[in-house]
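Could you look at this predicted model? Sequence included:
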Amino acid sequence: MLIREATTEDWPAIWPFFHEIVAAGDSFTYPVDLSRDEAREWWLVPAPSLAVVAVDDSGTVLGTAKMNRNHMGNSSHIASASYMVDPAHSGKGVGRALCQYSVDWARTAGFRAMQFNAVVETNVYAVRLYRSLGFEVVGTLPEGFNHPVEGYVGLHVMHKAL
């Protein structure tokens, strides 16, 4: 698996699984009816932020991540990231590779920590992955997310010192 910077030419491969994940409404705080063009603008972020794709040997996009400064001003030393793995390729280590890549990116860029602002507590695979990579839940916003099946559930804030 290769992780490389995402380009606008990658968007047609990203959009189908991006749309599927967001429209499901169970793991991202994005509007479920987010349009293709809006989504592209939100995901393919300009420098110094970075969007990447994980691709296999044939060039198939397996997943994607975006990395950015979490806050501005006197809190601009905190990074953040978001991840999406094509469900057809889940369980193959793509999410772990993308998350580790983003941690390395943040560390190399000089950030002191990473913070995820809104990890849906019922997204147990993501929570387990982040914990395994050293992130801790530092707080939970009770009923911060209206899950389409579970109803109102908590949103974790997760943190990792770099």
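Alright, I've got the coordinates. Numbering: from 1, shown residues only.

rest of the way, CA atoms for contacts and neighbours
Fine.

what's the burial count for the closest residue in space to residue 129 that isn't next to it in sequence?
Spatial nearest neighbour of residue 129, chain neighbours left out: residue 96 (6.8 Å); criterion: C-alpha to C-alpha, 6 or more residues apart in numbering. Using other C-alpha atoms under 10 Å, residue 96 is surrounded by 17 other residues.

just checking, what packs against the strand or helix carrying residue 96?
Assigned by DSSP states H and E, residue 96 falls within helix 94-108. Secondary-structure packing of helix 94-108 (3 or more C-alpha pairs under 8 Å, 6 or more residues apart in numbering; DSSP states H and E): strand 61-69, strand 78-85, strand 113-120.

let's bring in a second model and compare:
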Amino acid sequence: MELREATDADWASIWPFFHTIVSAGETYVYPRDLDEPAARAMWMVAPPGRTVVAVDEHGTVLGTANMYANKMGPGSHIASGSFMVAPEHAGQGVGRALGEDLLAWARREGFRGVQFNAVVESNTRAVKLWQSIGFEIMTTIPEGFHHPTLGYVGLHIMYQKL
């Protein structure tokens, strides 16, 4: 697996799994009916932020992440990011590689920490992954996420000091 900067041409490979994941409504606080132009504008962040893809030896996009300052001005020293792995490539270390890449980028760029604003409590695979690479649950917003089958579940704010 190789991680590289995403190009405009990569969007055609990202969109199908992005759409599947977001429309399921189980793990992202994005509108389930988010259209492609809006999704692309949100995901493909401009510098100084960064969007990356994980690709296999054939160039198949396995997953993607974006990373950026969590807030502007006096909050701009804390990074954030979002991650998506194509469902057929889950459990193959793609998410871990993307998460570790975010941490390396944030350190290189001089951020003091990384904050995830909205990790769905019922997304136990992601919670476990982020904890395994050093993130802590700082708080949980009770019923902060409306899951399509589980109803209202908690929404974690997770953090790692760099």
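Sure, I can see it. Please read these numbers as outputs of a predicted model, since none were measured by experiment.

I'd say the residue nearest to residue 129 of structure 1 and residue 131 touch.
No - under the criterion of C-alpha atoms under 8 Å, residue 96 of structure 1 is not in contact with residue 131, lying 11.1 Å apart.

if we can go back for a sec, how close does the helix holding residue 96 of structure 1 sit to structure 2?
When structure 2 is overlaid, helix 94-108 of structure 1 sits 0.4 Å from its aligned residues on average, using mean C-alpha distance after the TM-score superposition for structure 1.

Pull up the aligned stretch in structure 2 for that helix.
On structure 2, the counterpart of helix 94-108 of structure 1 by TM-score structural alignment is residues 94-108.

Identify all contacting residues around the matching stretch.
3, 54, 62-65, 67, 79, 81, 83-85, 112-114, 129-130, 133, 162 (C-alpha atoms under 8 Å, 6 or more residues apart in numbering).

Can you turn the buried part of those residues into a PyMOL selection?
Entered in PyMOL, the line below selects the buried ones among those, by 16 or more other C-alpha atoms under 10 Å:
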select buried, resi 3+54+62+63+64+65+67+79+81+83+84+85+113+114+130
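
any idea how far residue 33 of structure 2 lies from residue 155 of structure 2?
21 Å (C-alpha to C-alpha, to the nearest Å).

More neighbours: these two, which one.
Neighbours were counted for residue 33 of structure 2 and for residue 155 using other C-alpha under 10 Å; residue 155 has more, 24 against 12.

Surely that one is within a helix?
No - in this structure, residue 155 of structure 2 is strand, not part of a helix, as judged by DSSP: H, G, I helix; E, B strand; the rest coil.

Remind me which helix or strand residue 20 of structure 1 belongs to.
helix 11-24.

so after that helix, what's the next helix or strand?
Taking DSSP H and E, what comes next after helix 11-24 of structure 1 is helix 36-43.

Buried residues in that next one, which are they?
Buried residues in helix 36-43 of structure 1 (16+ other C-alpha under 10 Å): 39-40, 43.

any chance of these in TSV, plus distance to residue 106 of structure 1?
Formatted as TSV, the buried residues of helix 36-43 of structure 1 follow (distance: C-alpha to C-alpha, whole Å):
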residue	distance to residue 106 of structure 1
39	23
40	22
43	17
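
Just confirm residue 30 of structure 1 contacts residue 22, I think it does.
Yes - between residue 30 of structure 1 and residue 22 there is a contact at 6.6 Å, judged by C-alpha under 8 Å.

More neighbours: which of the two?
Shown here are residue 30 of structure 1 and residue 22; by other C-alpha under 10 Å, residue 22 has more neighbours (19 against 12).

Could you find the closest non-adjacent residue to residue 89 of structure 1?
Residue 89 of structure 1's closest residue in space is residue 62 (C-alpha to C-alpha, 6+ apart), at 6.0 Å.
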